[in-house]
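A structural model of the following input is requested.
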Amino acid sequence: MRIHVLGSAAGGGFPQWNCNCRLCAGVRSGTLRATARTQSSIFVAPDQGEDGLLVNASPDLLQQIKSNPVLQPARGLRDSAIAAALLVDGQVDHTTGLLMLRERSRPLPLLCTDAVAEDLTQGLPLLRVLGHFCGVERCRIVPDGRVFEVPGVEGLLVRAVALASKAAPYSPHRDAPAPGDNIGLVIDDGASGRRVFYAPGLGEITPALFDLMASADAVLVDGTFWTDDEMIRLGLSTKTARDIGHLPQSGPGGMIEWLDRLPKHTRRLLIHVNNTNPILDEDSAERAELARHGIEVCEDGQLIRP
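Okay, here's the model as predicted:
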């Protein structure tokens, strides 16, 4: 199984277009040892075969396709290796890239939960808009842990589990969470038996969820914030990381503590990193702490083989 990291930043990317925090200003000016990132998305394909699954469709999708030739194998006059798309939530930074696929010659197989389909029909009507172009063939995901296959991709077996997080601000159930607002994925390669756990938005880890993470060869999990009060301290928000559905890396019960408990062979990676997170500074104490715990920070263009 091949996992291509198309984008590794949270909403807004890094540097964020209107942000002049220390990190964004530093990467723009070249005074900070840091790498620019687009908004989070991955492409997963079996080792044998070119076609695969796009997991989340970032607003930066066209740039990501240009930067990753594997997505454009050029086998015909019009071609793409994107056989299907899967959405883990209905957030802007994970869905609006669907509009960039509107020139497809046939409907796009789209895997998502009922909650996300509702978000993208009512709150942000992307599915109705796409109906005027290529259209979509929606494949219903039930986040109950049952195995399902991906249309057009042989060899990948996927399970979805409901996560504690927050629905998008425009969601009909923003303040009344519904199962499937946000999901985590367990993706297995049927040929090799290798497994990855993927959850870019993760507000809470339960014992059952941790067992799934511990069964994986690699985990790509929420790297949004370093501290719970990160945005508050910077004067950018009145809400904590947990308030908006993200488990911070540091502090009691944070992501580092959970990742430390995983089996030694498990590869640990953070994805969906916010532009305010000091781990983006490669010379920071926070980045050094991650290294001591054997935790990697995903970068755009990275190839992961679990």
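
alpha carbons only for contacts and neighbour counts from here, please
Noted.

quick one, what contacts I187?
By Cα atoms under 8 Å, 6 or more residues apart in numbering, I187 lies in contact with 156-159, 195-198.

residue boundaries of the helices in the stretch 101-250 of the chain?
Secondary structure of the stretch 101-250 of the chain (DSSP state H, counting those that start in this stretch): helices located at 114-118, 126-130, 207-214, 230-233.

quick one, which of those is nearest to N18?
Proximity to N18, assessed across the helices of the stretch 101-250 of the chain by Cα to Cα, is greatest for helix 230-233 (15.3 Å).

want to put them side by side, so please do this one too:
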Amino acid sequence: MRIRVLGSSAGGGFPQWNCNCPNCSGLRRGTLKARARTQSSIAVSDNGQDWLLVNASPDILTQIRDNPELQPARAIRDSGIAAVLLMDAQIDHVTGLLMLRERKTPLPLLATPEVFSDIGSGFPITGILSHYCDTARQELPIDGRAVHIAALPGLQLHTVSLSSKPPPYSPFRGNPRPGDNIGLLITNPATGAKAFYAPGLAEVTDELIELMSGCAVVLVDGTFWTHDEMQRLCLSAKAALDMGHLPQSGPGGMVEHLDRLPAGVRKVLIHINNTNPMLVEDSPERAELTAHGIEVAHDGMDISF
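Next up, the predicted model:
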């Protein structure tokens, strides 16, 4: 079973187009030891040819170009993307659907009813796509039932309802619902090994720790290093948890929770905001993560389990 990290940044990418924070300006000037990143997405395959795209980033065309496995060229018009699964309705996770509109058949699209409601009304992507390739809608359960995808019969998936927030355009932004944000548990049917993916996460419960403890690898929310990161840089009045993201550092932060996992679990942070100092590879923050056995995802990272 393979996971390919197509994009490892939070919304806006790194560097962000209009940002001159120390990270973005340093990367542009070449004065930081860091690498550019596109917006968060992964692809999952059990055969290396047919892929489940998990979140469709606005950078999907660049990501397809940079990952030739997604374009196997078996026909004059072809794609290795057999289906798309949405973790939430955030703009940086759904806008790429519009770039897949040239399909000749409806795009298999998996999401919870809550996500479908947001991308069908407040940000009506499914309605727009109905005038192009259309979508073959499959609703995701959040009650522990297995998810079966006709186009990818070798994948074994379960979803987990998570505490986070729907996008700002959602009428439920201030009153989140179960199903607004999910995690994805992926099982290798040949070995029983599991991976867990959760790019948006505002709370780590004991139940979630138990689930992650049984995984070979976890890829979890790495958006902000500190709770007040955006406020200290005068980039936003909102703190990390206001946006639905648990910061890495400090009491109760992601690092503290990941330390609770068994030593054999591979721990990777993904969905990293352009302001996060851990993007700098020789920074104290990166050194701290390394000391805790935590990796930072990068575009093109390949994970087998």
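
circling back to that earlier point, are any of the contacts of I187 of structure 1 buried, and if so which?
156-159, 195-198 (16 or more other Cα atoms under 10 Å).

between the residues you listed, which is nearest P143 of structure 1?
When the buried ones among the contacts of I187 of structure 1 are ranked by distance to P143 of structure 1 (Cα to Cα), R159 comes first, at 7.5 Å.

returning to that earlier point: which of the helices of the stretch 101-250 of structure 1 sits most buried?
Among the helices of the stretch 101-250 of structure 1, helix 114-118 has the highest mean neighbour count (mean count of other Cα atoms under 10 Å), at a mean of 22.

Residues contacting that one, please?
87, 89-90, 140-142, 171-172, 178-181.

Give me the subset of those lying in strands.
Among the contacts of helix 114-118 of structure 1, DSSP state E puts 140-141 in strands.

Can you flag the buried ones in the contacts of helix 114-118 of structure 1?
Buried among the contacts of helix 114-118 of structure 1 (16+ other Cα under 10 Å): 87, 89-90, 141-142, 171-172, 178-181.

count of residues packed around the closest residue to D46 of structure 2 other than its chain neighbours?
In this structure, D46 of structure 2 finds its nearest non-sequential neighbour in M1, 4.5 Å apart by Cα to Cα, 6 or more residues apart in numbering. A count of nearby residues for M1 of structure 2, using other Cα atoms under 10 Å, gives 21.

M1 of structure 2 touches D50, doesn't it?
No - counting by Cα atoms under 8 Å, M1 of structure 2 does not reach D50; the two are 11.5 Å apart.

Which residue ranges of the stretch 101-250 of structure 2 form strands?
107-111, 135-139, 146-147, 156-161, 182-187, 194-198, 217-221 (DSSP state E, counting those that start in this stretch).

A25 of structure 1: helix or strand, and which one exactly?
Element membership for A25 of structure 1 (DSSP states H and E) is helix 22-29.

before we move on, what about L269 of structure 1?
Applying DSSP H and E, one finds L269 of structure 1 within strand 267-271.

Pull out the buried positions in stretch 161-178 of structure 2.
Quick answer for stretch 161-178 of structure 2 (16+ other Cα under 10 Å): 161-167, 170, 176-178.

tell me how far the ends of that stretch are from each other?
One end of stretch 161-178 of structure 2 sits 6 Å from the other (Cα to Cα, to the nearest Å).
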